[in-house]
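*Asks:* The amino acid sequence is not available; the structure is as follows:
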């Protein structure tokens, strides 16, 4: 029997998470011989290889391990995976997800054999009663229009669009880039609410929101490629609040150095108003435990500077007027 669906999983040095994902794929209510799993390591990774080999020996999955020769990012890993795919449908998920037992069955039943077609499934992010800011932000993936944790393309659609743009070197905006190219080439994207993937939130250390700001450089690349779609579906306007906080800080510093105390006080007041609004917004749906509140206060002071820096760095790197 030929393969119907090829499942592509990019990963790197996360064998425990990958193992849990593979367990759910082994429990699919879908003919085992009708799908394959291609695990692509974003660089040589002995532990990941051992996990895949151990699963191959169980005969519970038709599974393949492929390492990239160097770390290039999940977009490059996914491209390497789908180019090996034997099935006419290529399903993408991540190593930290848990596909529903009927995930592949729902996908296959939805496809009518169209050569150029894409699907986006439903993502569920379980949250505790009082989530952290990081957990809450991760949960917003549930409302994403097209996300690589749960999407499917025909192989012909991937060949026509060229797959993922490997300039997106981190897990950020590469899914929207593929979505926009599908739309640009009039390839239909159908939502499958019953094709479910669960995405638990991974544990994150203190100040994770600061490290996350580096991803903002890829906003500029997506904007350069699709300015109208970017403004329509991603950010309808620049983050004026961030620029406002930075300007107030610079004015306050300049006023203090020049001895203009009243101007410095007014700038401090403006900065405090914007900062307080930002902190309140981050705490609106999240935990009020004091360690979390302290983290929100400290990181909220720094985030505007980091975000604007990485956005402007992206504008310089990709040679586009973007802020």
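*Replies:* Right, received. Where do you want to start? Note that this is a predicted model, so its numbers are computed, not measured. Residues are numbered from 1 along each chain as shown.

*Asks:* CA atoms for contacts and neighbours, from now on please.
*Replies:* OK.

*Asks:* And the strands in this structure?
*Replies:* Taking DSSP state E to define them, one finds strands in the chain at 5-11, 35-41, 63-67, 89-92, 98-99, 118-124, 151-154, 189-198.

*Asks:* Turn these into TSV, columns for distance to residue 296.
*Replies:* What follows is those, written out as TSV (distance: least, Cα to Cα, whole Å):
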stretch	distance to residue 296
strand 5-11	30
strand 35-41	34
strand 63-67	38
strand 89-92	34
strand 98-99	30
strand 118-124	25
strand 151-154	33
strand 189-198	27
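
*Asks:* could I get those as CSV with distance to residue 240 and mean neighbour count?
*Replies:* As requested, the strands of the chain are arranged in CSV below (distance: least, Cα to Cα, whole Å; neighbours: other Cα atoms under 10 Å):
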stretch, distance to residue 240, mean neighbour count
strand 5-11, 35, 26
strand 35-41, 39, 26
strand 63-67, 42, 20
strand 89-92, 35, 26
strand 98-99, 38, 26
strand 118-124, 30, 24
strand 151-154, 33, 25
strand 189-198, 33, 18
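
*Asks:* this is the other structure I want to compare:
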């Protein structure tokens, strides 16, 4: 279903500038946002952003707050606390499940008692255990005679929802107190279709294995500590369906039941294409039970990787492993070449890009400064993408190249070690650098294997193709 044409914010809805944003020219230009762009503001709007928070009204402030939220320059904010979860009365919870009755009991025990719950048993081998838990907590139970996948199970529950909003929770999560009230208030914005919390691992304990400690710091489901507008190619580009709260009217027929993995990413991208807004809110959190044994953990990571090919068939370049501007492609190639000319060519490419961007930023008082910021951010992103390409998406090709070329071997080893240590410093996990880097590389190898397996099954290399684009400039 397409988004409504009237998406004005309610009076009093506030938007606070993101920490990713730099205010320039006394508020007349903003640099950053969720996609690394520049936004120019009229004098009246510039005066409003100097306070960092814009409160929507029927005039300029409402228009500006809408713009800032949509472009990823601001996040919703509230002066009052959200209240208890028990105050939310217009949301129904849908839980898809196959067996896992004990985990279901833990989830239902953590929910506010007034919340209507629909549990969809998707072909459990022990359906009586699931039914007993549902009866104990007063949840409505619907059963599939055979397993049809989580997308179909969620859709079955969605069709039974009578409230305007629905929360999807997998059975292996336990919400933290306050999660629902925090997420629900995002839907006061009529343009928002879906909002998701931060998904954390279980609380640390002395008996945690190295793999559990890695997942606590680097789970594929944890999208970080910063709120964000979800957008393809942005700081947050998808949401996992382990926990989502959504506007029922926006979902249409719901998840694509042909997809056994990646159906959550597909739903989010379809909503964005239809004009809806999607939010990530780490101020709400749920705890997710991670796999603790190496074999199943690797299999799960590989399974995630197989989603790229069917997603590419539906959304094309949105799945690109790398997204490069022409100048950053030159920078990447020059660095990988490891020749005497590599550094000067890379610097020249960055200089040409910075000069080109500065010409587009003449409305700024300091166009070269703004261009330098964007170029530096692009160069850092290029280095990260190159490391990920060598160790994650294209590692089979990188390994073959490394057996044939000393330069390729040096590049692969440097990417594996330097990126791993940099990521270790960024995440600050509860384990040492060596086991962390080993786990990180195993994570990448498993995902990359799934990526190539999915491409082979799909008989398409679309999920492996990089994308090209230039700097974005918002008028």
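*Replies:* That came through, no problem. On a predicted model such as this, the values are computed, not experimentally measured, just so you know.

*Asks:* If you count contacts, what does the longest helix seen in the second structure end up packed against?
*Replies:* For the second structure, the helix that runs over the most residues, judged by DSSP state H, is helix 433-458. With contacts defined as 3 or more Cα pairs under 8 Å, 6 or more residues apart in numbering; DSSP states H and E, helix 433-458 of the second structure has these neighbours: helix 210-218, helix 294-305, helix 308-315, helix 406-427.

*Asks:* just to revisit the earlier point, now for the strands of the first structure, which one comes closest to residue 213 of the first structure?
*Replies:* Distance to residue 213 of the first structure, taken as Cα to Cα, is lowest for strand 5-11 among those, at 21.5 Å.

*Asks:* can you tell me what part of the second structure that closest one aligns to?
*Replies:* Matched against the second structure by TM-score structural alignment, strand 5-11 of the first structure falls on residues 91-97.

*Asks:* residues in the first structure aligned with stretch 149-166 of the second structure?
*Replies:* The alignment of stretch 149-166 of the second structure onto the first structure (TM-score structural alignment) covers residues 73-90.

*Asks:* what separates residue 271 of the first structure from residue 323 of the first structure, distance-wise?
*Replies:* Using Cα to Cα, to the nearest Å, residue 271 of the first structure is found at 20 Å from residue 323 of the first structure.

*Asks:* Looking at these two, which is more packed in?
*Replies:* Taking neighbours as other Cα atoms under 10 Å, residue 271 of the first structure and residue 323 compare with residue 271 leading, 22 against 19.

*Asks:* list the contacts for that one?
*Replies:* Residues near residue 271 of the first structure by Cα atoms under 8 Å, 6 or more residues apart in numbering: 244, 245, 248, 249.

*Asks:* repeat for residue 235 of the first structure
*Replies:* By Cα under 8 Å, 6+ apart, residue 235 of the first structure lies in contact with nothing.

*Asks:* which residue packs closest to residue 93 of the first structure, ignoring adjacent ones?
*Replies:* Nearest non-adjacent residue to residue 93 of the first structure, counting by Cα to Cα, 6 or more residues apart in numbering: residue 149, 4.0 Å away.

*Asks:* For the one you found, grab the count of nearby residues.
*Replies:* Using other Cα under 10 Å, residue 149 of the first structure has 25 neighbouring residues.

*Asks:* Look up how far residue 347 of the second structure lies from the aligned partner of it in the second structure.
*Replies:* Matched by TM-score structural alignment, residue 149 of the first structure corresponds to residue 242 in the second structure. According to Cα to Cα, residue 242 of the second structure and residue 347 of the second structure sit 43 Å apart.

*Asks:* Am I right that residue 179 of the second structure is in contact with residue 282?
*Replies:* No - the criterion here is Cα atoms under 8 Å, and residue 179 of the second structure misses it with residue 282 at 9.5 Å.

*Asks:* Pull up the overlap in contacts between those two.
*Replies:* Residues touching both residue 179 of the second structure and residue 282 (Cα under 8 Å, 6+ apart) are residue 197.

*Asks:* Could you report the neighbour count for residue 23 of the first structure?
*Replies:* 15.

*Asks:* Residue in the second structure paired with it?
*Replies:* Matched to the second structure by TM-score structural alignment, residue 23 of the first structure sits across from residue 109.

*Asks:* how far away is the nearest residue to that match once chain neighbours are set aside from residue 169 of the second structure?
*Replies:* Excluding the flanking residues, the one nearest residue 109 of the second structure by Cα to Cα, 6+ apart is residue 137, at 7.6 Å. Distance, residue 137 of the second structure to residue 169 of the second structure, by Cα to Cα: 16 Å.

*Asks:* Give me the more crowded residue out of these two.
*Replies:* Legend: neighbour count by other Cα under 10 Å for residue 137 of the second structure and residue 169, higher for residue 169 (23 against 14).
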